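Participant: For reference, the sequence and a predicted model appear below.
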Amino acid sequence: MSDEYEIHGPHDHAVEHAGAHSAGPSASRIAVMTAILASIGAIASYQSGANENLALFYKNEAAIRKTEASDQWAYYQAKGEKQNLAELGAALSDPASAAHAKFVADIVRYNAEKEPIRAKADALENESKKDNDVSESLQHQHHRWAQATTLIQISIALAAITLLTRKKWLQTVTAGIALIGIGFFVAAWFGV
């Protein structure tokens, strides 16, 4: 119905007047800063979680490689024990006997079989160390992302309080904490 009339009460005028005059230009700057900080905080929060998941993945891979290396070392040790028994058999047997020749052949065979097992165990331990180092690096970076997220969230909360109290010194504190949070964000981004 186009014939309806709008009737403004005294409170409507007061609300419009307060909204138009009380916020001031600093409120809009704080609102924009809050929106930007919320976006940066969201990115930092996502990266923090992603880094933590990757760190856990590499830590798990390191544990798997360490277990495989342990298995190889046990296999290496078993071959060494068999070689020792063959050496004992060769020492106790008659050098002219067929048993002695078999023991000597076993000594040579076990000695040759041990080297590839040792090399594989060493390689698995090196892989485990590399995966563990990557995990530690990602965990460190995760902490930087988490610190950035926390400081940015604190600055957003302070920005809200600044809007309510209109204290200039609180706005400076808010901006300072936001800058520190952004500093942690940049440090995390570059892996520092």
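Facilitator: That came through, no problem. Numbering: from 1, shown residues only.

Participant: contacts, neighbours, all on C-alpha from now
Facilitator: Noted.

Participant: Distance of residue 43 relative to residue 37?
Facilitator: Distance from residue 43 to residue 37, counting by C-alpha to C-alpha, to the nearest Å: 10 Å.

Participant: Residue 159 now?
Facilitator: Look at residue 159 and residue 37: by C-alpha to C-alpha, they are 10 Å apart.

Participant: Which one of these two is surrounded by more residues?
Facilitator: residue 159 (25 against 21; other C-alpha atoms under 10 Å).

Participant: Not counting its neighbours along the chain, what's nearest the more buried one?
Facilitator: Distance criterion C-alpha to C-alpha, 6 or more residues apart in numbering; nearest residue to residue 159, sequence neighbours excluded, is residue 174 at 6.0 Å.

Participant: From what I see, the one you found and residue 158 are in contact.
Facilitator: Yes: counting by C-alpha atoms under 8 Å, residue 174 touches residue 158, with 5.6 Å between them.

Participant: Between these two, tell me which one has more neighbours.
Facilitator: residue 174 (24 against 20).

Participant: so which strand or helix has that one?
Facilitator: Per DSSP states H and E, residue 174 falls inside helix 168-189.

Participant: Show me which positions of that helix end up buried.
Facilitator: Going by neighbour count (16 or more other C-alpha atoms under 10 Å), the buried part of helix 168-189 is 170-171, 174-175, 177-186, 188.

Participant: Pasting the second one now:
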Amino acid sequence: MSSEGFHVHGPHDHELEHVAEHGGDEFASRIAVMTAIMATVGALFGYEGGATQNNAAMYKNEASIKKTAAANQWNFYQSKSNKQNLAELALILPGADEEKYKAKIARYESEKEQIKQDAEKLEAESREWDHKSEEAMHQHHRWAQAMTAVQIAISLAAITLLTKKKWLQYASYGVAGIGVILAGLAWLHI
């Protein structure tokens, strides 16, 4: 519009004025708003799914570290057993210093017990980390299922806009509801 009162319409101005004066397509508006909400919720589900997957990988890594440490302890235990066996063999040799070798045998036996306890503790910790990893992966799968349901709901909403079928709108909302239920199961670690 110029300062002299002359008004020139752009190609889309008439449509905008019509919508402003007479209201838009309420059906399409509702679907658009619900689609935006579902997309936001789906993004949150996706974030949670990624976070739980990362946790599962970190827990599995920690389990591997503990398992390796346990294997190292068992190797140390085997080394002490070998030394103990050599000391026991030395006892049967003629002229062996029995007191010296008996002391070594006793020392190796007591050292082995502590090493064995440490190895078993590390193995138990490894199993705990494996269990945590499995739980996190289960939770990740629930988040992924929830996100997939929301993505399907968004696709149904798009088809609803094209076909203007009310039953598709309800189907879209129903599938989104299933996604929310799956997310609730993920949140509750079920």
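Facilitator: Perfect, thanks for sending it. Bear in mind the structure is a predicted one, so any value in this text is a computation, not a measurement.

Participant: nearest to residue 79 of structure 1, of the buried residues of helix 168-189 of structure 1?
Facilitator: residue 188 (48.2 Å; C-alpha to C-alpha).

Participant: how about that closest one, what's its match in structure 2?
Facilitator: Using TM-score structural alignment, the partner of residue 188 of structure 1 in structure 2 is residue 186.

Participant: quick one, what contacts its match?
Facilitator: For residue 186 of structure 2, the contact set (C-alpha atoms under 8 Å, 6 or more residues apart in numbering) comprises 139, 140, 142, 143.

Participant: could those residues be laid out in JSON lines, adding secondary structure?
Facilitator: Below are the contacts of residue 186 of structure 2 laid out as JSON lines (DSSP: H, G, I helix; E, B strand; the rest coil):
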{"residue": "139", "secondary structure": "helix"}
{"residue": "140", "secondary structure": "helix"}
{"residue": "142", "secondary structure": "helix"}
{"residue": "143", "secondary structure": "helix"}
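
Participant: Of the residues you listed, which is the most crowded?
Facilitator: Neighbour counts for the contacts of residue 186 of structure 2, by other C-alpha under 10 Å, peak at residue 143, which reaches 31 neighbours.

Participant: helix or strand for the closest residue to that one other than its chain neighbours, which one?
Facilitator: Spatial nearest neighbour of residue 143 of structure 2, excluding adjacent residues (C-alpha to C-alpha, 6+ apart): residue 49 at 4.8 Å. Per DSSP H and E: residue 49 of structure 2 is located in helix 26-91.

Participant: quick check: angle from that helix to helix 166-187?
Facilitator: Angle between the axes of helix 26-91 of structure 2 and helix 166-187 is 30 degrees (criterion: axes from the mean of the first three to the mean of the last three C-alpha atoms, to 10 degrees).

Participant: ok, back up a step: closest to residue 70 of structure 1 out of the buried residues of helix 168-189 of structure 1?
Facilitator: Once C-alpha to C-alpha is applied, the member of those that ends up nearest residue 70 of structure 1 is residue 188, at 35.2 Å.

Participant: how near is that closest one to residue 19 of structure 1?
Facilitator: As for residue 188 of structure 1, its distance to residue 19 of structure 1 is 40 Å (criterion: C-alpha to C-alpha).

Participant: same deal with residue 89 of structure 1?
Facilitator: Taking C-alpha to C-alpha, one finds residue 89 of structure 1 at 100 Å from residue 19 of structure 1.

Participant: The two: who's more crowded?
Facilitator: Between residue 89 of structure 1 and residue 19, residue 89 has the larger neighbour count (other C-alpha under 10 Å), namely 17 against 11.

Participant: The nearest residue to the more buried one once chain neighbours are set aside: neighbour count?
Facilitator: Nearest non-adjacent residue to residue 89 of structure 1, counting by C-alpha to C-alpha, 6+ apart: residue 103, 6.2 Å away. Under the neighbour criterion other C-alpha under 10 Å, residue 103 of structure 1 is assigned a count of 20.

Participant: for residue 128 of structure 1, same thing?
Facilitator: 24.

Participant: again, but for residue 135 of structure 2
Facilitator: When counting by other C-alpha under 10 Å, one arrives at 18 neighbours for residue 135 of structure 2.

Participant: Identify the residue of structure 1 aligned to it.
Facilitator: With TM-score structural alignment as the criterion, residue 135 of structure 2 lines up with residue 137 in structure 1.

Participant: show me the contacts for its match.
Facilitator: residue 55.

Participant: these two touch, right, residue 48 of structure 2 and residue 143?
Facilitator: Yes: applying C-alpha under 8 Å, one finds residue 48 of structure 2 in contact with residue 143, separated by 6.6 Å.
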